[in-house]
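In: make a model of this:
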Amino acid sequence: MLTKKHVDKENKLTTRNGTVHTSNMDITTREGIMADVKRAEIESQLSKAKLPALPEPLPALVTDNHTHADATVEFSGLDPELNLSAAAVVGVHHIVEVGCDQPSSEWAVDFAATHEQVVAAVALHPNDGARMAARQGPEAVNDVMRRIEQLATAHERVRAVGETGLDYFRIQDPAGQAFQRELFARHIEIAQRTGRALVIHDRDAHADVAAVLDEHGWPPRTILHCFSGDAEFAATCLEHDAWLSFAGSVTFKANGAVRDALRSTPADKVLVETDAPYLTPVPMRGRPNAPYLVPHTVRFLAAARGIETSDEQALAAWCRRLDANTSRAYGSNPQAIVTGTW
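Out: Take a look at the predicted model:
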């Protein structure tokens, strides 16, 4: 791999080993060299920051369907611009930036509005909402929710309401869980009124998540983020035409039931995500996560479904399938795949 010092105006590439003149090279060769240079630059920056190395690039483009680039800065120091650049060099061309409270939702909207490879989701996370209600009272939550509804239509690149849902792992008191159900219902109604997709956080609450959705209506585009259920719960979600989004946790040894759910899910209903900076997939588990690591999960999903990952054409077809699913779930034209539309 070449290491760049600079590319001058005469179309010469200067490396540690001397100058390579690219003027007489064909376009494919020249682009390949420049891609290697870009990758080397990014690898150097990641190494200096003590972050995981870049994985092997995917043979076709995919999207990270759920990430928190703002939290990634705080968690690992990964700059948002480097975050996007690192993702791009391994074949992750789009991300869905997800808000969890008013500040992060506003950040997500601004990030999407200024970066064509980003779309946003906005919400008050169930844990944040329950804690806010307990500490500041329900009116504080009402103020935030009024702002969330405004943000849902603040820009055409805001494509979803979420992450919202239920988390009975973090919030265990009955009053807090009851408030989460009320808050979840409000998010469902916003998604329905605004025509946005709904992104669901579900932890240890499968039955109640389904019950609230049954009561208030499953939006036409519903995504179960970081799917953690079994094949039976997957079937319930699929009955309502939902998408199941699998994070790095699907690679963890203990999550056999999630892998069973993956194998039972039709290919056109599978999404892939990082939930960065959390849930880093094997073999990088325990290190900070970021969208550029989603290729590990893409390959794992493929292998779990019987796709030969060493077959580049088969893996590329799987990547294209995943990205087509993203276009239907989050794209500006959810009724059809339109090349170049995002």
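In: contacts and neighbour counts: CA atoms only from here.
Out: Fine.
In: could you check how far stretch 103-113 is from the centre of its chain?
Out: In terms of Cα atoms, centre = their mean, to the nearest Å, the centre of stretch 103-113 is set 15 Å apart from its chain centre.
In: in it, which residues are buried?
Out: By neighbour count on 16 or more other Cα atoms under 10 Å, the buried set for stretch 103-113 is 104-113.
In: try stretch 114-133
Out: Applying a neighbour-count criterion of 16+ other Cα under 10 Å, one finds 117-127, 129-133 buried in stretch 114-133.
In: which strand of the chain spans the most residues?
Out: Assignment by DSSP state E gives strand 158-167 as the longest strand of the chain.
In: what residues does that strand touch?
Out: Contact partners of strand 158-167, identified using Cα atoms under 8 Å, 6 or more residues apart in numbering, comprise 98-100, 109, 112, 119-127, 151-152, 177, 180-181, 183-184, 187, 190-191, 196-205, 208-209, 225, 330-332.
In: circling back: reformat the buried residues of stretch 103-113 as a markdown table; add secondary structure and distance to R157.
Out: Below are these laid out as a markdown table (DSSP: H, G, I helix; E, B strand; the rest coil; distance: Cα to Cα, whole Å):
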| residue | secondary structure | distance to R157 |
| --- | --- | --- |
| S104 | helix | 15 |
| S105 | helix | 13 |
| E106 | helix | 12 |
| W107 | helix | 13 |
| A108 | helix | 10 |
| V109 | helix | 8 |
| D110 | helix | 10 |
| F111 | helix | 10 |
| A112 | helix | 6 |
| A113 | helix | 6 |
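In: between these, which is nearest L78?
Out: Using Cα to Cα, F111 is the member of these that sits closest to L78, with 14.9 Å.
In: name the nearest residue to the closest one, ignoring sequence neighbours.
Out: For F111, ignoring the flanking residues on the chain, the nearest one in space by Cα to Cα, 6 or more residues apart in numbering is V118 at 7.1 Å.
In: quick one, what contacts that neighbour?
Out: Per Cα under 8 Å, 6+ apart, neighbours of V118: 94-97, 111-112, 157.
In: show me what whichever strand or helix holds Q180 is packed against.
Out: Here Q180, judged by DSSP states H and E, is contained in helix 174-194. Packing partners of helix 174-194 (3 or more Cα pairs under 8 Å, 6 or more residues apart in numbering; DSSP states H and E): helix 126-136, strand 158-167, strand 197-203, helix 206-216.
In: between these, which one is nearest to D79?
Out: Judged by Cα to Cα, the one of the helices and strands packed on helix 174-194 that comes nearest to D79 is strand 158-167, at 21.7 Å.
In: please give the structure of this sequence too, so both can be compared:
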Amino acid sequence: MARNSGRVGDPPPPPEPLPVPAVDAHCHLDLMGTPVAEAIAAARAVGITRMVSVGVDLPTSRWQAEIAAANPEVRAAVAIHPNAAANGVGEETFEAIAALARLDGVGAVGETGLDYYRTPPEQHAAQQASFRRHIAIAKETGRALMIHDREAHDDTLRILAEEGAPERVVFHAFSGDAEMAKICADAGYVMSFAGNVTFKNAQELRDAAAVVPAELLLVETDAPYLTPVPWRGRPGGPYLVPLTLRLLAQTRGEAVDELAAQVAANAERTFGPW
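Out: Prediction:
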């Protein structure tokens, strides 16, 4: 299964390989329009030796789990995306997600959370109910909780506090400011930065990345989306992590090899060993 993402143009050329292997903490291998084996090989060639591929509904979650079972470089995340949950989710679907979450190749329940950018207020309650159910599944299965939080910071943090957060929580494509980064750090939440941290208008995001404790930092592509500059708008893949990681190293005043090693260790601690 490989679906076109709607990104425009050809895939960018490969960046300079990293001196130390790193991990793509969030991608969608099913949406890249590239065979999985080719995506994995392209990533490996630049030092991205492992990746987490993420479901957004029950069919894509099943697909991610199957790919993870067949490819040791991949771990899966399974969930109903908040936008897919906006009209409500049946209990049978939640039970199916919970069953997938228990499989050996699955490292996270996600992406779940809240998205107030694409859903009107009358659908927020359904998203919140789904988020609460996913939090419970993550705790029941011992998996990390992978959060999609778009224009819903306050409610996301509130619901986590009300429900009691799982041991491991990841804010995928972190979109808060430095103040929110400090709140998340105090709670022990991991923050994963995607290619949009490289965008010209993303200084607030770079300021946030600068204050994240090293042990709570991850890097991701969200491929095929959020492709980093200079290839913004082009279809992305896990092989583009080095562009974002180098920008983060520069922003944080850290050596690229040290940051790569740190995020690899963080990913294994968060999602389990590959």
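In: coming back round to it: run the chain-centre distance for the helix holding Q180 of structure 1.
Out: Using Cα atoms, centre = their mean, the offset of helix 174-194 of structure 1 from its chain centre is 22 Å.
In: may I see the buried residues of that helix?
Out: Buried positions in helix 174-194 of structure 1, judged by neighbour count with 16+ other Cα under 10 Å: 176-177, 179-192.
In: any idea how far T19 of structure 1 is from the aligned residue in structure 1 for V263 of structure 2?
Out: Superposed on structure 1 with TM-score structural alignment, V263 of structure 2 falls opposite L322. Applying Cα to Cα, to the nearest Å, the value for L322 of structure 1 to T19 of structure 1 is 40 Å.
In: ok, back up a step: residue range for the longest strand of structure 1 in structure 2?
Out: Using TM-score structural alignment, strand 158-167 of structure 1 lines up with residues 106-115 of structure 2.
In: quick one: that stretch to structure 1 mean distance?
Out: When structure 1 is superposed, stretch 106-115 of structure 2 averages 0.4 Å from its matched positions, counting by mean Cα distance after the TM-score superposition for structure 1.
In: just the buried residues of stretch 114-133 of structure 1 now: which is nearest F169 of structure 1?
Out: N127 (9.7 Å).
In: so what's the closest one up against?
Out: Contacts of N127 of structure 1 were listed using Cα under 8 Å, 6+ apart, and they are 166-167, 170-171, 180.
In: contacting residues around the equivalent of V211 of structure 2 over in structure 1?
Out: Aligning on TM-score structural alignment places V211 of structure 2 opposite S264 in structure 1. With contact taken as Cα under 8 Å, 6+ apart, S264 of structure 1 is in contact with 231, 234.
In: from K4 of structure 1, how far off is S264 of structure 1?
Out: 46 Å.
In: does R150 of structure 2 touch S175 like I think?
Out: Yes. Between R150 of structure 2 and S175 there is a contact under Cα atoms under 8 Å: 7.1 Å.
In: more neighbours, those two?
Out: Applying other Cα atoms under 10 Å to R150 of structure 2 and S175 shows that S175 carries more neighbours, namely 26 against 18.
In: counterpart of the more buried one over in structure 1?
Out: In structure 1, S175 of structure 2 lands on S228 (TM-score structural alignment).
In: same check, this time on P15 of structure 2
Out: Matched to structure 1 by TM-score structural alignment, P15 of structure 2 sits across from P55.
In: residues near the counterpart of V92 of structure 1 in structure 2, how many?
Out: Alignment note (TM-score structural alignment): V92 of structure 1 maps to I48 of structure 2. Neighbourhood size, I48 of structure 2 [other Cα under 10 Å]: 26.
In: excluding covalently adjacent residues, which one is nearest to the counterpart of L240 of structure 2 in structure 1?
Out: In structure 1, L240 of structure 2 lines up with L293, judged by TM-score structural alignment. Nearest non-adjacent residue to L293 of structure 1, counting by Cα to Cα, 6+ apart: P55, 6.6 Å away.
In: tell me how far that neighbour lies from F300 of structure 1.
Out: Using Cα to Cα, P55 of structure 1 is found at 13 Å from F300 of structure 1.
In: which one's more surrounded, the two?
Out: Remark: of P55 of structure 1 and F300, F300 carries more neighbours, 19 against 14, as counted by other Cα under 10 Å.
In: once you drop chain neighbours, what's closest to that one?
Out: Once flanking residues are discounted, F300 of structure 1 sits nearest to T251: 6.9 Å by Cα to Cα, 6+ apart.
In: surely that neighbour and P281 touch.
Out: Yes. If you go by Cα under 8 Å, T251 of structure 1 and P281 touch, sitting 5.9 Å apart.
In: in a helix, S53 of structure 2, correct?
Out: No. Judged by DSSP: H, G, I helix; E, B strand; the rest coil, S53 of structure 2 forms no part of a helix; its state is strand.
In: from memory it sits against R75, does it?
Out: Yes. The criterion here is Cα under 8 Å, and S53 of structure 2 meets it with R75 at 6.3 Å.
In: joint contacts of those two?
Out: By Cα under 8 Å, 6+ apart, the residues touching both S53 of structure 2 and R75 are Q64.
In: if I look at the counterpart of the residue nearest to F300 of structure 1 in structure 2, how far off is T60 of structure 2?
Out: The equivalent of T251 of structure 1 in structure 2 is T198 (alignment by TM-score structural alignment). Separation of T198 of structure 2 from T60 of structure 2 (Cα to Cα): 28 Å.
In: can you check A187 of structure 2 too?
Out: Taking Cα to Cα as the measure, A187 of structure 2 falls 30 Å from T60 of structure 2.
In: same deal with V78 of structure 2?
Out: From V78 of structure 2 to T60 of structure 2 the distance is 8 Å (Cα to Cα).
In: overlap in contacts of the two?
Out: Residues touching both V78 of structure 2 and T60 (Cα under 8 Å, 6+ apart) are V54.
In: can you pull out the helices in structure 2?
Out: Taking DSSP state H to define them, one finds helices in structure 2 at 36-45, 58-70, 91-101, 124-141, 153-163, 178-187, 203-211, 241-252, 256-271.
In: so who does the alignment partner in structure 2 of I190 of structure 1 touch?
Out: For I190 of structure 1, the aligned position in structure 2 is occupied by I137, per TM-score structural alignment. Shown in contact with I137 of structure 2 (Cα under 8 Å, 6+ apart): 98, 101, 109.
In: repeat that with 10 Å
Out: Contacts of I137 of structure 2 were listed using Cα atoms under 10 Å, 6 or more residues apart in numbering, and they are 79, 94-95, 97-99, 101-102, 109, 131, 143-145, 166.
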